[in-house]
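Peer 1: Kindly generate the corresponding structure for this input.
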Amino acid sequence: MVDPSARAARTPGGTDTPSGYENTLRPLALAFGRRRGDARRFGGKATSLGRLVREGLPVPRGWVLPADHFDALAETTLPRGHDLPTLIKLAGSRTGIDRAARARDRIQAAPLAAPLQAAIEALWADVGESAPWGLAVRSSATCEDGEETSFAGLATTLLGVRGPEGLAAAIKQVWASAFLPRAIDYLAHHGVRDVAMAVLVQVMARAEAAGVLFTAPPPGLAGEHWGENERLVNVTLGLGAPVVEGAMPTDSVRFAKAGGVVATVVAEKRRALVVGPRGMEEVAIPEDRTRLPALSHEAIGQLGELASRLEQGGTGPFDVEFAVERTPEGKDQVLLLQVRPIGGGGFPEGGDAQTVWSRANVGEALPGAATPLTWSIARSFSEKGFREAFAALGCRVPRGAHLVTNVHGRFYLNLTAFMQIAAQVPLLSPRALLQASGGAGEAAIALLERQTEDVSKRGFLARLPVVAPRVLASQARLERDVASYEVEAERARRSLAEMDLGLLPDDALATTLRTASALLDRTGTLMLSCASASLASHLALARLLDRVAARRSSARDDEDAALAMDPLMPRSLSTGTSLAHALVGGVRELESAGPGVALARIAVRAREEPEARECLLAGKVRALNDLPDGPTRRELESFLDTFGDRAVREAELSTPRWREDPTAVLAMLVAALRAPDSDPDRALARARALADREMAQLETRIGPAVLYAVRALVTRTQRFTRLRERMRMWVTRVLGMLRTIALDVDRRLRRIDPTLPTGAVFFCTYDELILALRSGRAEIGHVARLRRAEHLRDAQRPDPPPTFIGRPPPVQLPPAFGRRLVGLPASSGVVEGRARVLAPGTSGLDAVCAGEILVTRTTDVGLSPLFLVAAAVVTELGGPLSHAAIVAREYGVPAVVNVPGATVAIRTGDRVRVDGDRGTIEIFGDDVRSKDT
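Peer 2: Below you'll find the model as predicted:
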């Protein structure tokens, strides 16, 4: 991939010869921290690398711009009260956010001092020709890469910087990143009162491969996945940024400190990040290299030697970013780009070292980092809804409890707080709840059980005589409440559609936004009431079935007994829970199943219309207008009228709805057209037939009284599930209304500040928008720019684990899997086929072929139309009662959810067997002959 004759310019040991710019941009070898004050002048990262250079370790040629220049620019550019010490005192306040945004804008707009500009020009003139991949510009704050504070992922790094103008802009961008809200909050949380920002500039290594080496497990992470005396490497081809940011598939290598590879996971790597003529770009990997290891044995050996040298003196463990460069002799040379102690960040808001956090279920609706507007609305919506739902059940919610939090822009539930509140209800244990919802491993469940074992139930029991009749009455009228709500919500929806928002004054638009937000709160509260009723009925049904399960017989009893002894088998789902899933299948009239059924019927219509069919299959249709006028086009128009508020990742307000951009709909329609002719009603009938068959078997094994109770609970669960999914659809519609209003606010913001990009509104919070509109001065462009920069930083960070305890671990553990993966059974059935691994987003949806196994990080309802094309579904996130799992059961499609590492272990084209009854996936090698199931 890299021309071995063109190497990154670096002098032996990383030292530099004297040049005219050396008094301004100090050679890295001099940033050693020998003199008092050097640590503040050069920052943690540069000081660390300077020490490595002095010790003779391989580091790319580099320079450090001392923090004095940052201090001087801040002093001459920023108004009083906008300096970092003041902003740290104001962390989290509205005034602090406003001032930080203005300070950031001023830093980026200010010209550099003439001597610094001259030094930058001299540096580029000296090294430009010998730096074919340009320069890397990184922060080196005083609190960075230290034992107590790491500042990791909070400041900006720019790669492939070229030319004096580019270098000057990059330096200011690094300085400006110190003013991002999460960086200031981090400093305040760790008691840092001031910070100085030096800047590190290095020649880019032309990386054949790059990644991160962890010299040993951090405290608490050693275990079966990573031994105490092992090192771990995550690596990919090309630059290492995708490894650090979690953006691309990476190889994982564990090797012993004493030498010898312990385990290797080789990912399918189809793209690599490199520096091209126009800057950073992704390039295709030749087909014969996609499944080859990124690291050679030679490079692994060098990494082991370097790790041993770093740990001399008993220090460590370390987090080491590295690149592998090809020498002119064709050998691999490892270069150290960054070395810092492995340490954790602060605890998420509202938690401590024993708090269990999870996004395993909510991540289905909102994967990845949420924009500030989405997060601010979702947080209010969720906190209010959960509190009202608990209160309705007679549970007391402690004052000040944080039920949800933001971790690197991701939405997490505080399971500790949830379970301690829910445990007030007798028989409602963490294990029972997590059996239904999924999302926690055995260690987390055990901790939650310890945390809830002393929760008193006396208060709940004392309130029970009053609460129970009220809850039963509330559930009895849920259907009427939903119907009444729908009349009101439809009226509000039509009123907004008929309104010309552009004619409203700002304060009237603020009122419209508040009204829509209040409607969302009401929608969410009613949806959670339906969800609580559905969950309660499901848990009661599962508990009853557990009691009678021993009396059921099956042709697979012996096999089940053998599997029960298998330590790899999941133990989170009881027999009663699995049987309950089957019995309540075939709900019918399920709103979440509607888009898939409707699209399948449009595919049937398109097959009967040759001209439309040929246009779709030829890839000529990008919009509805590209289709010939006829039944297919009219039915698609009707589809968008009905389901146009839906989308993939539809909980994110910045996501265009299907009505705005039907690309995903058209792609899924093409996939349906390529599948054999199929009747969607037949798929729905399969789920009903399975439920009927399970019920018929029960009838022969249990008495009439128990059978009556089972039938009643099945009917009750189905009814509340239908209501839950109807309200879920209305949540999506109201989010569409909020998006419509937000887009009009966006137009006003851009009229005031034409430099703002389209969509700037999504990088303001709900309160900021209301305040700006009420004041008659929607001048918050500086805040939008600030929050957008922070969101981009969050989006580039790797996803924290779906569930963690205390704080997100600084290291992503390697997945542990072999030929068999284990998750949670979500939809019954056993099927074998070729895998199709879907990347995040909407690309490649039209490539899905009939009979393939869909494997994805998460499947929201926006992808559910593909379920009718696929033979089975496997996801890394989600739970057995998630919306997508319910849709899979409604379609009769086998599904397994919560499968760690599924998208890494399984590759497109692999032959796999999915067992939706037991929650297992078998991966067949080329030497394994498949058998029809």
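Peer 1: hey, let's count contacts and neighbours off CA atoms from now on
Peer 2: Fine.
Peer 1: Of all residues in this protein, which one is nearest the centre?
Peer 2: In the chain, the residue lying closest to the centroid (Cα atoms, centre = their mean) is residue 368, at 2.7 Å.
Peer 1: gap between that residue and residue 797?
Peer 2: Residue 368 sits 9 Å away from residue 797, going by Cα to Cα, to the nearest Å.
Peer 1: same question, residue 308
Peer 2: Distance from residue 308 to residue 797, counting by Cα to Cα: 28 Å.
Peer 1: out of the two, which sits in the busier spot?
Peer 2: Each of residue 308 and residue 797 has its neighbours counted (other Cα atoms under 10 Å); residue 797 has more, 22 against 14.
Peer 1: What is the burial count for the nearest residue to that one once chain neighbours are set aside?
Peer 2: Once flanking residues are discounted, residue 797 sits nearest to residue 245: 4.3 Å by Cα to Cα, 6 or more residues apart in numbering. Close neighbours of residue 245, defined as other Cα under 10 Å, add up to 16.
Peer 1: so the residue nearest to the centre of the chain sits in a strand?
Peer 2: No: Residue 368 sits outside any strand when classified using DSSP: H, G, I helix; E, B strand; the rest coil, being coil.
Peer 1: this one next, for a side-by-side:
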Amino acid sequence: MKDAATVPLVLAMDAEMALLEHVGGKGASLARLVKAGLPVPPGFHVTTEAYRCFVSENGLQEEILAAVATINSEQPATLEESAKRIGHLFMQGTMPKSIERAICQAYAELGGSQLAVAVRSSATAEDLPEQSFAGQQESYLNIRGEAAVVEAVKRCWASLWTARALGYRAHHAIAPEDVALAVVVQQLVNAEAAGIMFTANPLTGSREQVVINAAWGLGEAIVGGQVTPDTFIFEKASRAISEQQINDKRVMTVQTTTGTREEPVPGERRTQTALTPEQALELAQLGMRIEALYAQPTDVEWALHDGCFYIVQARPITTLHAHEARFEEWNDSLSGDYLWTNGNVGEAVPDVMTPCTWSLIKIFIADTMEPLHLTEHKPVGNIGGHFYLNLSITASLAALAGMNQKQFARISEGIFGRIPEGLEVPGLPLSRWRLLKALVPVAIRLKKRVRLNQKRLPAFIAAAPARCEELQAKIRNVVSSQELLALWRDEITPFFRECCHMLEAGARRDGNALALIRRDLGKLVDEEEANALFSGLSVGQNHLASLGLLLGLAQLERGEIDRETFARTYGHRGPHEFEVSLPRPAEDPTWIESQLAGLREAPLDVNALLARQKVVQAAAWERLRQRYPRKAAALRRRVDRAAAAAHDREAARSEIIRVFWVLRTFVLRVGELTGKGEDLFFLSIEEILALLGGDEVALATVPTRRATYERYSALPPLPALIRGHFDPFKWAADPRRRSDAFDERGQTVPASQTITGFPGAAGIVEGRARVVVSPEEGDQLQPGEILVTTQTNVGWTPLFPRAAAVVTDVGAPLSHAAIVARELGIPAVVGCGNATMRLHSGDWLRVDGGKGTVEVL
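Peer 2: Here you go, the predicted structure:
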């Protein structure tokens, strides 16, 4: 752990170290909002280290404790006497030059010598569960000039020891030695209107409503109860204002040259609405974003200036009755009219995600998908607990290159799957200039970063397994929360982000080369021949990482490696490899045994399948050389380059999954040290780090989130494509639902009488269907049956040698099922849309992998 002296006296608003113990509850909350891209006035934190430095250099600690010791709970006057004594100590204390310089420098960088700021106390003990919005310390508004700011900071520190604060802490049994005070300094918003917003109705407890209070001027008149504000009630489901009450707002708080004052509202404005309906809607949507960030109802202080909203503070509401908080809503489809897809990403993350996993994936996505600063449009979403990509953003950027909808659909289908005819991709409501302004700087930075990391990729892939083992050992040996927090900050986070960038580099290396080669081969040979030319990439030791788990199990079965070697090399891969709440195969011996038993039942072993496909591939290349000698040589070079890129991409992905095992180890260790166990998987990683720092507020949400997780997990697999606002429970209850695509406009995508998809791997097979919902049901698949499922990932590959063919709802020519099936020479049709709903176990099928068709005979 780092020495406390290394904590800066002043921190930037969004600094990594802006945690509860350093910047207090208010400061940590603001830091979280800034990091999420929410509109927060600029400012800085004066840390608890500065407070302790002031107390130490002025020799105050012993005198403070002596004064507190004289308090008698049966004699209230002793509170006032102690408070007066301690307050005098602070005001007579000398501000250390190091603190004064740090504050003055940060204030100057904020905007100038006479910039108006708000100076607010931020305590480390006032924001504990059941103590929300205690407001025991002071805030000072419209402070101008360096000397005034420094003096206001000192007054905030002194307010930690007022009679009210002393009594409050005594009542809640908070020891005086445990408290310290940080201070938040922010540019003051000269608000035309301000108020408070509750993302749940505080009167009824309803989580389906947002309640907004609004009045003229600064928000202090509302907080202090001097004015009756306007009230707006916003319905989350319909996204409309259902009720508004415009009140007589007699007074308002305004700025003066020396601070603030209350003054009468001019007569004609007293009964005018402080917000237009459009502004109330905009503010309510901001509130929903904040609620999603905290994953629980929040109490938000806001201000309006020059048509723009600013968030001054946000904290979880802890006063709603627990029995009313039955479920949370995990549904980013409500954020706007977009086309969402879980094609490709749904293979990697097929499960309903716990809040912990989702928060880690968002970090991963933020680091691998360079932010476009389009904060009002989410690039990724959580719909019913499932991971989706916002295809509308991709389509809007493609339109900049001149692509129309049909061209975009044709290009994207190789990665995300087919977009059915009639299902439009709504674009972003942004001008071409706005998109260009967002894209160009990012593209330049991204190109430079990817080029650099592609050079480093081979060394990273070689070193990553040992580094992961080292980090896991360090995590298991940590004995204190603070030591674990330091390990996260100093070693785990940098390595996690490095892994994210390496996967980005691997994914962008000849990313569309295979698709282009397939297109060119299609001009020369049929689909079956093209599949043969594309197979055989995993022969010998240089196999694709996506086949590693299967090959490792085969080696283990033949006695070529022992259990320990298997666990270290392949044990991080499995059917739920991104979900940190679930054990890896290396942690679950029963899973390994069941897979070995399945391999023994397969008609051919893995090596035989690969060897057979190698012969097929060699013969196909010889035929191509005979027909097109010059083109064959050029195509072979292109295929070899693309194969090398595919190996790197799959290897980088394997290592990011290994890192997710490290992250799982970290969360489990936090659970051990705090005594909270596996409840922590229902917190975000930010909340887990806050817990390590002593902030337990989020623990109150665990029962609700667990119930929400179980509720979404009970639903059938959601559609691969979702257009507009989607209610997963209403959809699941509809017997006529489609599992491939949902369109809010009610335009049903026509269903063909023949099940069609993408040709995944060539070959024609007849056999009995076996519909398998999850890999845990894989033992139902009998040798020679046709595997029908929603989608597959690495965890499904041990089932492939038993299958006569593979049929999936979700997928594309470059998806996992298609790649592995080609390598093993197993016919496959992928991206069929709703095969699992139209086919039943026992149906006799003909699968034509070359044409991409499935028939019921």
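Peer 1: Please tell me which residues of the first structure the host helix or strand of residue 184 of the second structure aligns onto.
Peer 2: Residue 184 of the second structure belongs to strand 181-187 when assigned by DSSP states H and E. Counting by TM-score structural alignment, strand 181-187 of the second structure pairs with no residue of the first structure.
Peer 1: so what secondary structure elements neighbour the helix or strand just after that strand?
Peer 2: Moving toward the C-terminus from strand 181-187 of the second structure, the next helix or strand (DSSP H and E) is strand 193-198. When contacts are defined as 3 or more Cα pairs under 8 Å, 6 or more residues apart in numbering; DSSP states H and E, strand 193-198 of the second structure packs onto strand 209-216, helix 220-223, helix 277-294, strand 298-305.
Peer 1: Show where the second one falls in the first structure, residue numbers please.
Peer 2: Correspondence between helix 220-223 of the second structure and the first structure is not established for any residue, with TM-score structural alignment as the criterion.
Peer 1: Give the aligned equivalent of the residue nearest to the centre of the first structure in the second structure.
Peer 2: In the second structure, the residue matched to residue 368 of the first structure (TM-score structural alignment) is residue 351.
Peer 1: gap between its match and residue 516 of the second structure?
Peer 2: Distance, residue 351 of the second structure to residue 516 of the second structure, using Cα to Cα: 31 Å.
Peer 1: ok, now residue 232 of the second structure?
Peer 2: In terms of Cα to Cα, residue 232 of the second structure sits 55 Å off from residue 516 of the second structure.
Peer 1: More neighbours: those two, which one.
Peer 2: Taking other Cα under 10 Å, residue 232 of the second structure and residue 516 do not tie; residue 232 has more neighbours (24 against 14).
Peer 1: got the residue ranges for the helices in the stretch 301-450 of the first structure?
Peer 2: Assigned by DSSP state H, counting those that start in this stretch, the helices in the stretch 301-450 of the first structure fall at 372-392, 415-422, 430-437, 442-452.
Peer 1: for the last one, packing partners?
Peer 2: Helix 442-452 of the first structure makes packing contacts with helix 415-422, helix 430-437 when contacts are defined by 3+ Cα pairs under 8 Å, 6+ apart.
Peer 1: make it 10 Å
Peer 2: Secondary-structure packing of helix 442-452 of the first structure (3 or more Cα pairs under 10 Å, 6 or more residues apart in numbering; DSSP states H and E): strand 356-358, helix 415-422, helix 430-437, strand 803-805.
Peer 1: I'd like the next helix or strand past the last one.
Peer 2: Using DSSP H and E, the next helix or strand after strand 803-805 of the first structure towards the C-terminus is strand 820-822.
Peer 1: Which part of the second structure matches the helix or strand following that next one?
Peer 2: Elements were assigned by DSSP H and E; along the chain past strand 820-822 of the first structure, the next helix or strand is strand 824-827. Using TM-score structural alignment, strand 824-827 of the first structure corresponds to residues 758-761 of the second structure.
Peer 1: Return the set of buried residues in stretch 408-415 of the second structure.
Peer 2: By 16 or more other Cα atoms under 10 Å, the buried positions in stretch 408-415 of the second structure come out as 408, 409, 411, 412, 413, 414, 415.
Peer 1: Going along the chain, name the helices of the stretch 701-850 of the second structure.
Peer 2: Using DSSP H, counting those that start in this stretch, the helices found in the stretch 701-850 of the second structure span residues 702-713, 728-733, 816-824, 835-838.
Peer 1: An error on my part: the question was meant for the stretch 451-600 of the first structure.
Peer 2: Using DSSP H, counting those that start in this stretch, helices in the stretch 451-600 of the first structure cover 458-476, 478-498, 506-548, 557-564, 575-583, 594-607.
Peer 1: Can you name every helix or strand that the second one contacts?
Peer 2: Yep, that's helix 478-498 of the first structure we're talking about. Using 3+ Cα pairs under 10 Å, 6+ apart: helix 478-498 of the first structure touches helix 458-476, helix 506-548, helix 704-752.
Peer 1: quick one: that helix to helix 458-476, angle?
Peer 2: Interaxial angle, helix 478-498 of the first structure versus helix 458-476 (axes from the mean of the first three to the mean of the last three Cα atoms, to 10 degrees): 70 degrees.
Peer 1: Next, the buried residues of helix 478-498 of the first structure.
Peer 2: Buried residues in helix 478-498 of the first structure, counted by 16+ other Cα under 10 Å: 478, 479, 482, 485, 486, 489, 492, 493, 496.
Peer 1: List the contacts of the counterpart of the third one in the second structure.
Peer 2: Residue pairing (TM-score structural alignment): residue 482 of the first structure is matched to residue 457 of the second structure. The contact partners of residue 457 of the second structure, by Cα atoms under 10 Å, 6 or more residues apart in numbering, come to 450, 463, 499, 501, 502, 503, 505, 506, 648, 649, 651, 652.
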